[in-house]
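**Student:** kindly return the folded structure for what I paste below:
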Amino acid sequence: MGRRSDHTRPELREMIVSEGHRQISEVGFARFSAREVAKRIGYTIGTLYNVFGSYDQLLLAINGRTLDLWLANLERHLEGVEQGRLEAAIRAYFEFAIAHRHAWTALYDFRLSEGEEMPEVQRAKVEAITGVIIREITDELPAERSADAPELARSLLATVHGHCFFALNGTFALLGETDPVARALDRVEDALAAYR
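**Tutor:** Prediction:
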């Protein structure tokens, strides 16, 4: 295939990320192919590496799109909710993971190559999602315990994530658990009760 120059660099970046996100959402991280992304948008694999610099940076950009969608989904679920906001956030966590199963698991399946550092923009996207949870947990705690919210949020995110992952991979079904969301909510309430 000959060299093309039909698009600007920002246009190329958007095309690549959009197609990459579509593909990873469809086939998952293990079957993701940068070469297939290039083929689908009508460019060479070299163009992808020219735009992103490396496979890792390409995957970070695709995962960044998932994080953006996740944050928007979370905020949308919380919009206008007066009572039970933390529960709404937890339910949104499960709903997003189920609706975007492959893209969501790609966030955790992908590892940066040794020596590569997480770009600040990617770190900020993760912190934005965590920040929503910290905000909601802070509102659930007595004022004198609000300083504990960040540490508690990380722990509760791990709890909810574990329940969600077990629900998606079938482990809970094997264990006979029929309502993993309710069990995650129970564990969160147990932890909050201890802090109250």
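**Student:** could you use CA atoms for every contact and neighbour count after this?
**Tutor:** Noted.
**Student:** can you tell me which residue is spatially central in the chain?
**Tutor:** Nearest to the centroid of the C-alpha atoms of the chain, with distances taken as Cα atoms, centre = their mean, sits residue 67, at 4.4 Å.
**Student:** residues touching it, list them.
**Tutor:** Applying Cα atoms under 8 Å, 6 or more residues apart in numbering, we find residue 67 in contact with 125, 126, 129.
**Student:** can you tell me how far it is from residue 79?
**Tutor:** Using Cα to Cα, to the nearest Å, residue 67 is found at 18 Å from residue 79.
**Student:** which residues touch stretch 179-196?
**Tutor:** Applying Cα under 8 Å, 6+ apart, the set of residues contacting stretch 179-196 from outside is 87, 90-91, 94, 140-142, 145, 156, 159-160, 163-164, 167, 172.
**Student:** one more, please, to line up against the first structure:
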Amino acid sequence: MGRRSDHSRADLEALIVAEAHRHMAEVGFARFSAREVAKRIGYSVGTLYNVFGSLNRLLLAVNARTLTLWTEAIEAALAAAPDDRLATLVASYFAFAEAHPQSWSAIYAHRSPPGETLPEWYARALARLLGLVDGEVAAALPPHRRGEAARLARSLLATVHGHCTFAIDGTFALLGERDPMDAVLARIREAIAGPAAS
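**Tutor:** The predicted structure follows:
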């Protein structure tokens, strides 16, 4: 069942995460199986738990990989189209979610058990993504409002997420909204402009 130990612990961790990430992308969070991942790489499921300690930690590792890939995709999009950075930020959110729906939704579907703190490597991956969004929101705000950037960025992220979710699951089509990206970008510009502009 298990195979020879021909990988170092670091190599084995990378192998498991890569295969688990592929599996998540194929079947989604609800149908994710550590046993299937173990089968695919030729190790026992016990090996996965020995390396990660729990299914929760394995799922966090998969989601951390998604967060990293997502951040890199946004960074690349901003580098390629730097003129309207807010529009690029929104478009790259939608593009990543549409290209990787199962992995993207798994970030939001998974919850760690109560009382379990996030590992430092996961917190770092999440902070990198949020820091990127915070920075773009801060740069778009007038200097006297930049103290609001982090809080506003969280609210805008929720707004973009809601629009993106409705676009992907077909709700917006049902409601007759034909351009959810344009709609959410308008809400973002209104929030950035602030009450004085309206």
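**Student:** fetch the TM-score of the aligned pair.
**Tutor:** After superposition, the two chains reach a TM-score of 0.96 (TM-score structural alignment, normalised by the length of structure 1), with 196 aligned residues with a Cα RMSD of 1.2 Å.
**Student:** follow-up on the earlier one: which of the contacts of stretch 179-196 of structure 1 fall in helices?
**Tutor:** Counted as lying in helices by DSSP state H, out of the contacts of stretch 179-196 of structure 1, are 87, 90, 91, 94, 140, 156, 159, 160, 163, 164, 167, 172.
**Student:** what's the average distance of the longest helix seen in structure 1 to structure 2?
**Tutor:** The residue-count maximum for a helix in structure 1 (DSSP H) belongs to helix 55-78. Its matched residues in structure 2 lie on average 0.4 Å from helix 55-78 of structure 1 after superposition (mean Cα distance after the TM-score superposition for structure 1).
**Student:** and that helix, how far out from the chain's middle?
**Tutor:** Helix 55-78 of structure 1 has its C-alpha centroid displaced from the chain centroid by 6 Å (Cα atoms, centre = their mean, to the nearest Å).
**Student:** which residues in structure 2 does it match up with?
**Tutor:** The aligned range for helix 55-78 of structure 1 in structure 2 is 55-78, by TM-score structural alignment.
**Student:** residues of the matching stretch that come out buried?
**Tutor:** Neighbour-count burial for stretch 55-78 of structure 2, counted by 16 or more other Cα atoms under 10 Å, picks out 56-68, 70-71, 73-75, 77-78.
**Student:** stretch 85-97 of structure 1 too?
**Tutor:** Here stretch 85-97 of structure 1 shows 85, 86, 87, 89, 90, 91, 92, 93, 94, 95, 96, 97 as buried, counting by 16+ other Cα under 10 Å.
**Student:** aligned partner of the fifth one in structure 2?
**Tutor:** Taking TM-score structural alignment as the criterion, the aligned counterpart of residue 90 of structure 1 in structure 2 is residue 90.
**Student:** residues contacting its match?
**Tutor:** 160, 181, 185.
**Student:** could the residues you listed go into JSON lines alongside neighbour count and distance to residue 20 of structure 2?
**Tutor:** As requested, the contacts of residue 90 of structure 2 are exported to JSON lines (neighbours: other Cα atoms under 10 Å; distance: Cα to Cα, whole Å):
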{"residue": "160", "neighbour count": "24", "distance to residue 20 of structure 2": "27"}
{"residue": "181", "neighbour count": "18", "distance to residue 20 of structure 2": "31"}
{"residue": "185", "neighbour count": "21", "distance to residue 20 of structure 2": "34"}
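**Student:** if we can go back for a sec, so which of the contacts of residue 67 of structure 1 are in helices?
**Tutor:** Under the assignment DSSP H, the contacts of residue 67 of structure 1 contribute 125, 126, 129 to helices.
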